[in-house]
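>>> let's see this in three dimensions:
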Amino acid sequence: MRALSLITLLFLTQLISGCDRQLEGELWPMVENCDLHQQTCQSQQADATASLTISPQPIPIAKPLQIEVSLTNISTEKLELDISGINMYMGYNRVTLKPDSENPERFTGQTMLAFCTNEVMYWQITLLAHQADGQVTQIPFKLETRNR
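Alright, predicted model coming up:
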């Protein structure tokens, strides 16, 4: 029984530390002055651009969301969308977006925002562009939701 408890503890330690691992690569400034509830938001660094559209608009809580991302001058082997709560931990929420077969700069996928009891919830929605060399470009966007 003691060996099982030790194995369980080691497994949980690895699981928790794996979630806290820092990504190596470039971190872009957070886009805070764009309302994803009403429009496509864009982030730009030099000649590289990332555009994020979430629908339906306004963005509902605990309902399926369609994600569309367009990348310009950003090479990526895999693109993920990570959603995290800023003012409250909301668990792990990361999805891999699929490249469009007709347009390799366009990616799509589905996710949802978890329900929260806070009146106002602040979210960080981060695009994670994984490069072939193991580097990850992080492109964060801020979203605010309200319980109504």
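>>> only C-alpha atoms for contact and neighbour calcs from this point on.
Will do.
>>> the spatially most central residue of the chain sits in which helix or strand?
When C-alpha atoms, centre = their mean is applied to the chain, the residue found nearest the centroid is D82 (2.0 Å). Per DSSP states H and E: D82 is located in strand 78-85.
>>> packing partners for that strand?
Secondary-structure packing of strand 78-85 (3 or more C-alpha pairs under 8 Å, 6 or more residues apart in numbering; DSSP states H and E): strand 94-99, strand 120-130.
>>> among these, which is nearest P64?
The stretch from those with the least distance to P64 (C-alpha to C-alpha) is strand 94-99; that distance is 12.8 Å.
>>> so F115 makes contact with I61?
Yes. Assessed by C-alpha atoms under 8 Å, F115 is found in contact with I61 at 5.9 Å.
>>> can you give me the strands for the chain?
Remark: strands assigned in the chain by DSSP state E are 41-45, 48-55, 65-72, 78-85, 94-99, 106-111, 120-130, 136-146.
>>> now those strands as CSV including distance to L27?
What follows is the strands of the chain, written out as CSV (distance: least, C-alpha to C-alpha, whole Å):
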stretch, distance to L27
strand 41-45, 10
strand 48-55, 13
strand 65-72, 15
strand 78-85, 14
strand 94-99, 17
strand 106-111, 20
strand 120-130, 10
strand 136-146, 5
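>>> let's compare: structure for the following, please.
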Amino acid sequence: MNKRILFDVIGILLIALVVVVGYKLSPMLLPKADVTVQPDPACDLQHRACAVELPGGRRVELSSNVRPVPMVKPFAIEVTTAGFEPSRVEVDFAGVDMNMGYNRPLLAAQGNGRYAAEATLPVCITGLMDWQVTVLIETGSERIAIPYRLSSGGPH
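Okay, here's the model as predicted:
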């Protein structure tokens, strides 16, 4: 009888541990933003850089060195900011219709408001894939999210 109570207590403690770890990791997997700015839906990252104007006269531009954006090949991504200096810049690539795993490179400061990193999109078995590409910017006082859509693997 005492062993059963011990196993029950251990089980409850393990469940509590999983809940605490999940709670602590949730901001990393599902980032919360203070400001979300919708880009122009007509902007196509497969053909050109896309820029948005933020409140306060600030500007953010997302671009890639390769067009169309390739699958399974590394490519450079760059975020350029004007009017403010972010403390952290990431770009999150999430499959729209299929979970393609965690893919969020941290961009390194290059100077003059430029941040760059190398990214690779995994291949989808269908060949076509819609991506939610979210630029995540942290400043000292706010978190900014700019969600773009990107289709890869098809004719462009």
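>>> TM-score of the superposition?
Here the superposed chains carry a TM-score of 0.81, computed using TM-score structural alignment, normalised by the length of structure 1; 144 aligned residues with a C-alpha RMSD of 2.6 Å.
>>> before we move on, back to that, L4 of structure 1 is nearest to which of the strands of structure 1?
Comparison of those against L4 of structure 1 by C-alpha to C-alpha identifies strand 94-99 as nearest, at 30.3 Å.
>>> structure 2: matching residues for the closest one?
Strand 94-99 of structure 1 corresponds to residues 104-109 in structure 2, going by TM-score structural alignment.
>>> what does the matching stretch rub up against?
With C-alpha atoms under 8 Å, 6 or more residues apart in numbering as the test, stretch 104-109 of structure 2 has contacts from E78, R88, V89, E90, V91, D92, F93, Y115, A116, A117, E118, A119.
>>> just tell me what the second one corresponds to in structure 1.
For R88 of structure 2, the equivalent position in structure 1 is taken to be K78, counting by TM-score structural alignment.
>>> contacts only, for the closest residue in space to its match that isn't next to it in sequence.
Spatial nearest neighbour of K78 of structure 1, chain neighbours left out: H130 (5.2 Å); criterion: C-alpha to C-alpha, 6 or more residues apart in numbering. H130 of structure 1 makes contacts with T76, E77, K78, L79, V136, T137, as judged by C-alpha under 8 Å, 6+ apart.
>>> could the residues you listed go into a markdown table alongside neighbour count and distance to N87 of structure 1?
Listed next are the contacts of H130 of structure 1 as a markdown table, based on neighbours: other C-alpha atoms under 10 Å; distance: C-alpha to C-alpha, whole Å:
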| residue | neighbour count | distance to N87 of structure 1 |
| --- | --- | --- |
| T76 | 18 | 30 |
| E77 | 12 | 31 |
| K78 | 16 | 28 |
| L79 | 23 | 25 |
| V136 | 21 | 25 |
| T137 | 22 | 24 |
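>>> ok, the residues you listed in structure 2, which still hold?
Among the contacts of H130 of structure 1, the contacts conserved in structure 2 (both residues aligned by TM-score structural alignment, their matches' C-alpha atoms under 8 Å) are T76, E77, K78, L79, V136, T137.
>>> which residues does the fifth one contact?
Contacts for V136 of structure 1 were tallied using C-alpha under 8 Å, 6+ apart; they are L23, E24, G25, E26, L128, A129, H130.
>>> please check those and keep the buried ones.
Those of those that meet the buried threshold are G25, L128, A129, H130, by 16 or more other C-alpha atoms under 10 Å.
>>> could you measure from the corresponding residue of structure 2 for the first one over to A145 of structure 2?
Think G25 of structure 1. Matched to structure 2 by TM-score structural alignment, G25 of structure 1 sits across from D34. Remark: distance between D34 of structure 2 and A145 of structure 2 (C-alpha to C-alpha, to the nearest Å) = 8 Å.
>>> with T139 of structure 2 instead?
12 Å.
>>> the two: who's more crowded?
A145 (21 against 13; other C-alpha atoms under 10 Å).
>>> what residue in structure 1 is paired with that one?
In structure 1, A145 of structure 2 lines up with Q138, judged by TM-score structural alignment.
>>> same deal with L128 of structure 2?
Here L128 of structure 2 is matched to V120 in structure 1, going by TM-score structural alignment.
>>> okay, now its match: neighbour count?
By other C-alpha under 10 Å, the residues close to V120 of structure 1 number 13.
>>> ok, now A42 of structure 2?
Residues lying near A42 of structure 2 (other C-alpha under 10 Å) number 7.
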